[in-house]
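Chemist: need coordinates for the following:
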Amino acid sequence: MQVKETRNEGLKRGYEFTLPAADLAAQVDAKLKEAQPGIEMKGFRKGKVPMALLKKQFGQRVLGDAMQEAIDKAMRDHLEQSGDRPAAQPQIEMVDGETWKEGDDVVVTVAYEALPQIPEADLSGIELERLVVSAADEQVTEALQNLAKNAQDFEDRRKGSKAKEGDQVVIDFKGMVDGEAFEGGTAEDYPLVLGSNSFIPGFEDRLVGAKAGDEVRVEVKFPEEYGAEHLAGKDAVFETTVKAVKAPKEAEIDDELAKKFGADDLEALKTQIRERLEAEYKGAARQVLKRALLDKLDSLVKFDLPESLVEAEANQIAHQLWHEEHPEEHGHNHGTIEPTDEHKSLAERRVRLGLLLAEIGQKAEITVSDQEMTQAVLQQARQYPGQERAFFEFIQKNPQAQQQLRAPIFEDKVVDHIVEGAKVSEKTVTKEELEKAIEALDEL
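Modeler: Sure thing, here's the model as predicted:
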């Protein structure tokens, strides 16, 4: 294979690979000879089929395979000799592909952007500040009060009291469509909190003002988009008997409340809450620390960036921000979204930091283990209840999806590696000061 350089500008590379027709023909002959002993054909014993007949029968297919193998090998050899690492899949095109015929030389053009040489980054002088927040007693108390609200009980209202929104009514009901009872439309002693919107729109409203012992005819209409197609958009009648009206009552903050949340007693629950709050604060403080580190790394080294990577990242940023500004648009039929200079500047930062962190991680021999990947897949699968198996299969078959899960794990491990070798001081702050620091991240 003959290789001629056609472009060498910055990170952009261009080459012309020429495979002489004689070399290609020799490869085809070699492949056919290798396969000849195992080929059977009518009129010939196994392994005795003449080469001319093999060429006529299998020549074109073998020719295509030989051509592809030769180009792939030439590409591998070139990258090994040049030391280039393409930023994306090289563009390979056959010259005169439509008019090429057997006996002609094979000429292909190869174009790609090489990843830049990353300068050695001096990480020894990096100084960082870690914010530390302890959970105050009032924050633990506030969390306890919220738990008590979520664990509220209900107690019977005085006889004859009318149900209000927020009350719980205990009901028997029988639902009918076109005069016929339908499956799933009947229940006894059903506890329904008015205002919870857990029933068909309009159902709970009709029970506001009802008293224990009342029989209420609830007339509603199933939504057009209702899950059960045979009920969607249909008028329905629910013959309903109110058996009890109960007022909400916050749970007492005591040992019994603690047991509802899996703790032995109230003190144990307080300890759990304090630990959970401080873990949340620690996670938020890490975000602040990580941003400070990335800012320092961004100014530490400069190098050329592959335009293709920057352009792809800028387009992705513009697309993501557009959807955040237009949450009502769920599809992608919105035309082209042109990245702004701000998008391009952010893209350059992300690409530069991504390449730098990858280089640091590679030199430090940092990898993502199978166990870490499995944990990430399990965590992501929880977002698709009932479809976990399908999600696992999708990840297994999709290398790009695997990389999207692996990349943030790798980045965090590299960040931790750098932080371990940096000079890190601690600063005790309040919860409010930490929140301001987090808000400031979104403003940058």
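Chemist: going forward, measure contacts and count neighbours with C-alpha atoms only.
Modeler: Noted.
Chemist: which residues in the chain form strands?
Modeler: 2-9, 12-19, 91-94, 106-113, 127-132, 153-156, 168-177, 180-193, 215-221, 235-249, 423-428 (DSSP state E).
Chemist: let's see this one next to it:
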Amino acid sequence: MQVTETLNEGLKRGYTITLTAGELDEKVNEKLAEAQPEVEMKGFRKGKVPMALLKKQFGQRVMGEVMQESIDGAMNEHFEETGDRPAMQPQVRMTNEDWKEGDDVVVEMTYEALPEIPEPDLKAIKLEKLVAKAAEADIDEAIGKLAGSAQTYKSRRKGSKAKEGDQVIIDFVGKIDGEAFDGGAAEDYPLVLGSQSFIPGFEEQLVGVKAEDEVTVEVSFPEDYGAENLKGKAATFDVTVKDVKAPKDAEIDDELAKQFGADDLDALKAQVAERLEAEFGGAARAVMKRALLDKLDESVKFDLPPSLVEAEAKQIAHQLWHEEHPEVQGHDHGAIEPTEDHQKLAERRVRLGLLLAEIGRKAEVEITDAEMTQAVMAQARQYPGQEQQFFEFIRQNQELQQQIRAPLFEDKVVDYVFELAEVEEKEVSKDELQKAIDELEDDA
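Modeler: This is a model prediction of the structure:
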């Protein structure tokens, strides 16, 4: 095997790998000799098939295996000797496309090498950690929202007119052309006006009704209605109003606490405070992480593989275009050219990605099987009833596994740097923390 360098410009590398016909033939013979004792063929005892016949019968297939193994082996040997790490999968092609058995195999390999990444002094990094405590007002506000979610309804004074947001208890019968249709009737149905749970126009016509009223509601079923026999049809509903109820927030007491799994109101408040401070902690971590990435981006510079930057810029441009055009669901649109801003953001992301990967590699940061399983389970919950299919889909898709693993790895590396850096805590209010988060979003 002979390896000749053909390109060495910046991070771009090119090599010609020549595998001689002699060494290829030798490896084919070795493979056939290794398999010979187990080969059975008509007219010969097991293991006694002549080598010449084996070569005629299986030589071409074995040659294909040998060529692939030899090229892979040559590439691995090259990377071990040079210490190069390709930024993306190397491009490999045979230059003698008219190759025939007995010829040397000449392969051209090109790639972009990962750059030498300087090691920052992580202990010299100074960071500020915002600490927000759950104030009594924050806890009361959260408890109030829980009470609102546990809303009940209380009958209004007799003769009161229904308002939007009220609940009306109704009997109704739906008719098309004067004939009742299947599924169009119910008794004692609780309908909240303004909930848009009925077909368009129905609830609006019940605003202002009183208990014991009998009204006829006239509507048309939407053209995209689920039942084929009702699509676009005009209908009437004979409605009897049996009660009109006003919304009533639950009382903030021990009974409310028990609805949310707490022993009493004090225990519920403690749970809410813990949840709020966990949310505040997550927000504060995001602020500190951005500050860390900004410091690393400013202090560490090195050459970037052009192919990685180009791919990242295209991905950013494509993602932002879809955010600006949510009505376009597919990807059958024209080419989206990255702008200068996309390019700058791509350079930052690639630089920080490579830097964090190198810090993690040297610190031997790894994602455990348990951490990976937990992350997959969290995503699987988005598909209730299909969790097993989701797990199987992820198991068979290496690219998706990497997409799940990458942010886990980044967060573990960031936590590792936090431990080494000089971190000073600063107590802030919830509003001050929210302001810091808003500034992050504005800069995104």
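Chemist: picking up where we left off before, out of the strands of the first structure, which comes closest to residue 311 of the first structure?
Modeler: Nearest of those to residue 311 of the first structure, taken as Cα to Cα: strand 106-113 at 12.6 Å.
Chemist: would you mind listing the buried residues in the closest one?
Modeler: Residues 106-113 are the ones in strand 106-113 of the first structure that count as buried (16 or more other Cα atoms under 10 Å).
Chemist: max pairwise distance over those: which two?
Modeler: Using Cα to Cα, the two most remote members of the buried residues of strand 106-113 of the first structure are 106 and 113, lying 23.4 Å apart.
Chemist: report the distance from stretch 399-414 of the first structure to the chain centre.
Modeler: Distance of stretch 399-414 of the first structure from its chain centroid, counting by Cα atoms, centre = their mean, to the nearest Å, is 10 Å.
Chemist: that stretch against the second structure, how far on average?
Modeler: Once fitted to the second structure, stretch 399-414 of the first structure is off its aligned match by 1.0 Å on average (mean Cα distance after the TM-score superposition for the first structure).
Chemist: and the contacts of that stretch?
Modeler: 357-358, 360-361, 366-368, 372-373, 376-377, 395-396 (Cα atoms under 8 Å, 6 or more residues apart in numbering).
Chemist: again, only using 7 Å
Modeler: The contact list for stretch 399-414 of the first structure, computed with Cα atoms under 7 Å, 6 or more residues apart in numbering, reads 357, 361, 367-368, 373, 376, 395.
Chemist: buried sites along stretch 341-360 of the first structure?
Modeler: Neighbour counts over stretch 341-360 of the first structure (16+ other Cα under 10 Å) mark 343-344, 346-353, 355-360 as buried.
Chemist: which among the residues you listed gets closest to residue 224 of the first structure?
Modeler: Using Cα to Cα, those come closest to residue 224 of the first structure at residue 343, 41.4 Å.
Chemist: tell me the contacts of the closest one?
Modeler: So residue 343 of the first structure contacts 314, 317-318 (Cα under 7 Å, 6+ apart).
Chemist: which of these ranks first by neighbour count?
Modeler: residue 314 (25 neighbours; other Cα atoms under 10 Å).
Chemist: next, count neighbours for the nearest residue in space to residue 231 of the first structure that is not next to it in sequence.
Modeler: Distances taken as Cα to Cα, 6 or more residues apart in numbering place residue 222 nearest to residue 231 of the first structure, at 6.5 Å, with adjacent residues excluded. For residue 222 of the first structure, the count of nearby residues is 18 (other Cα under 10 Å).
Chemist: now do the one 3 residues further on
Modeler: Burial measure for residue 225 of the first structure: 10 neighbouring residues, criterion other Cα under 10 Å.
Chemist: now which residue in the second structure aligns to it?
Modeler: Aligned against the second structure by TM-score structural alignment, residue 225 of the first structure finds its counterpart in residue 224.
Chemist: now its match: how far from residue 195 of the second structure?
Modeler: In this view, residue 224 of the second structure and residue 195 of the second structure are 20 Å apart by Cα to Cα, to the nearest Å.
Chemist: next: residue 214 of the second structure.
Modeler: Going from residue 214 of the second structure to residue 195 of the second structure by Cα to Cα gives 21 Å.
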